[in-house]
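A.B. asks: have a look; sequence and predicted model below, questions after that.
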Amino acid sequence: MTTSTIDDRTSLRAPLFLAVLVLLGFGLLYSLVGTALGRLLFPRQATGSLVVLDGQARDSELVAQPFNDDRYFQARPSAANYDPMAAAGSNQARSNPELRKRINAAIIAVAAREGVAPADVPSELVTQSGGGMDPHLSPRAVQIQIARVARARGLAPSVVAGMVQAHTELPQFGVLGQPRINVLRLNLALDALGQAE
């Protein structure tokens, strides 16, 4: 065995050790520790914040759901057709004529559905979020839907408005974000209210 062969083996030892250390340490161990801590500290969120009905997981509070009945509050539109495996925005620029055309058509449709003037339609009811899966709406976007939902459910608008108020989440820690309402939680609460009567 020559000196150059020994030197070659010695010079390879350090990079190979570093590669194995990085692969196992950061690729495997770091991921396992992060996952374990997430499950320990936030067990419900780490498993998808699933909504369980009749003993079966049905939906997630973190993913917008489509509602196609007048009895339900409508969620924000989704560029991914509410498919969490294809979450994405439309990637259309504001200057894109197709985007403007789609938004204008959506404003007219929402205004007709809710019985409000087109100028009163909140932008989030006609535009998609960046990920296409935002489960929340602003109180304003929910409030313009109260009359329709109350009428379709045969409830007094004040009862539905009370449910909206009860499901309004304040900014996190009182300062982060805006007041918001999880549309799925609100719709499920309205369904439960109807079953209790």
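C.D. replies: Everything's here; your move. No experiment lies behind these values; they were computed from the predicted model shown. Numbers count the residues shown, from 1 in each chain.
A.B. asks: make it CA atoms for all contacts and neighbour counts henceforth
C.D. replies: OK.
A.B. asks: check which helix or strand covers the residue nearest to the spatial centre of the chain.
C.D. replies: In the chain, the residue lying closest to the centroid (C-alpha atoms, centre = their mean) is D134, at 3.2 Å. According to DSSP states H and E, D134 maps onto no helix or strand at all.
A.B. asks: please report how far it lies from A150.
C.D. replies: Separation of D134 from A150 (C-alpha to C-alpha, to the nearest Å): 24 Å.
A.B. asks: what residues of stretch 139-159 count as buried?
C.D. replies: P139, A141, V142, I144, Q145, I146, A147, R148, V149, A150, R153, P157 (16 or more other C-alpha atoms under 10 Å).
A.B. asks: ugh, typo on my part, it should be stretch 59-67
C.D. replies: For stretch 59-67, by 16+ other C-alpha under 10 Å, it's D59, S60, E61, L62, V63, A64, Q65, P66.
A.B. asks: ok, stretch 80-91 next?
C.D. replies: A80, Y82, A87, A88, G89, S90.
A.B. asks: distance to F73 and secondary structure added to those, as JSON lines?
C.D. replies: Listed next are the buried residues of stretch 80-91 as JSON lines, based on distance: C-alpha to C-alpha, whole Å; DSSP: H, G, I helix; E, B strand; the rest coil:
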{"residue": "A80", "distance to F73": "19", "secondary structure": "coil"}
{"residue": "Y82", "distance to F73": "15", "secondary structure": "coil"}
{"residue": "A87", "distance to F73": "21", "secondary structure": "coil"}
{"residue": "A88", "distance to F73": "22", "secondary structure": "coil"}
{"residue": "G89", "distance to F73": "22", "secondary structure": "coil"}
{"residue": "S90", "distance to F73": "23", "secondary structure": "coil"}
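A.B. asks: second structure follows, compare the two:
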Amino acid sequence: MLSHLRPAIVSAGLFTVLLGLAYPLAVTGVAQAAFPAQANGSLVKDAKGTVVGSTLIAQAFAKPEYLHPRPSAAGAGYDASASSGSNMGPLNDTLIKREKTDADALRAENPGVVIPADAVTTSGSGLDPEISPANARFQAPRVAKARGLRLAQVQAVIDGQAQGPLLGFIGQPRVNVLTVNRTLDARFPAHGQKGG
């Protein structure tokens, strides 16, 4: 009996050490050495070194001089500890009312322009840091007006930050909201604000 039990115990101990300790430590070490910024959350810092966000997680931008991210269903909005979609179906009255309210506000902001779908729909996680280039261009007139800029200046920043699909075919073209907003602040500080 002991002769059968001993190999099982040794195997369990060996694989616990190997796969529960050695492998995770090795992967963490390689990640820290090869990709330190990504391994530490792709944090964005200001000129003083204070963390102001992450390029991987959306945050609420409500001021008119900033691009706004997709709506969020994560907790009270952009709550990383409650990452999830709304789980509401397309016929859910609450979802329909929220999307209609959002669409009406966007139509008032930019009359006569087609509203991009991601301007009124939440993502699966509720924390997508990126929006479509169409959504960014839709918001550009508001941002330009709030900053006292020409529309072309804002669009140039958006175009400069736009990313194509990964490897040319995975995913959709996208614009990181935080990156664009930080670039706008650096190049064209909003009223009473220093760049950086």
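C.D. replies: Yes, it's here. Quick caveat, the model's predicted, so the values are computed rather than measured.
A.B. asks: TSV for the buried residues of stretch 139-159 of the first structure, including distance to T47 of the first structure and secondary structure?
C.D. replies: Shown next, in TSV, are those (distance: C-alpha to C-alpha, whole Å; three-state DSSP):
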residue	distance to T47 of the first structure	secondary structure
P139	28	helix
A141	29	helix
V142	28	helix
I144	33	coil
Q145	31	coil
I146	32	helix
A147	35	helix
R148	34	helix
V149	31	helix
A150	34	helix
R153	33	helix
P157	36	helix
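A.B. asks: and those, which two are the farthest apart?
C.D. replies: P139 and R153 (19.9 Å; C-alpha to C-alpha).
A.B. asks: next structured bit after the helix ranked longest in the first structure?
C.D. replies: When the first structure is parsed with DSSP state H, its longest helix is helix 3-22. On the C-terminal side of helix 3-22 of the first structure, the nearest following helix or strand under DSSP H and E is helix 30-41.
A.B. asks: quick one: that following helix aligns where in the second structure?
C.D. replies: Using TM-score structural alignment, helix 30-41 of the first structure lines up with residues 23-34 of the second structure.
A.B. asks: now what about the matching stretch, what contacts it?
C.D. replies: Outside stretch 23-34 of the second structure, the residues within contact range by C-alpha atoms under 8 Å, 6 or more residues apart in numbering are A39, N40.
A.B. asks: and that stretch against the first structure, how far off on average?
C.D. replies: Here the mean offset of stretch 23-34 of the second structure against the first structure after fitting is 1.5 Å, by mean C-alpha distance after the TM-score superposition for the first structure.
A.B. asks: now that stretch: how far from the chain's centre is it?
C.D. replies: 25 Å (C-alpha atoms, centre = their mean, to the nearest Å).
A.B. asks: just to revisit the earlier point, just the buried residues of stretch 80-91 of the first structure now: which is nearest E124 of the first structure?
C.D. replies: G89 (13.2 Å).
A.B. asks: residues contacting that closest one?
C.D. replies: G89 of the first structure neighbours (C-alpha under 8 Å, 6+ apart): S78, A79, A80, Q128, S129, G130, G131, G132.
A.B. asks: looking for the alignment partner of A79 of the first structure in the second structure.
C.D. replies: A79 of the first structure maps onto A73 in the second structure, by TM-score structural alignment.
A.B. asks: and that match, how many neighbours does it have?
C.D. replies: 22 (other C-alpha atoms under 10 Å).
A.B. asks: now swap in L127 of the second structure and tell me
C.D. replies: 27.
A.B. asks: right, and it touches S86 too?
C.D. replies: No: if you go by C-alpha atoms under 8 Å, L127 of the second structure and S86 don't touch, sitting 11.9 Å apart.
A.B. asks: now list whatever residues contact both of those two.
C.D. replies: Taking C-alpha under 8 Å, 6+ apart as the criterion, L127 of the second structure and S86 both touch A74.
A.B. asks: on that earlier part again, PyMOL command for the buried members of the contacts of G89 of the first structure?
C.D. replies: The following PyMOL line selects those of these that are buried, judged by 16+ other C-alpha under 10 Å:
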select buried, resi 78+79+80+128+129+131+132
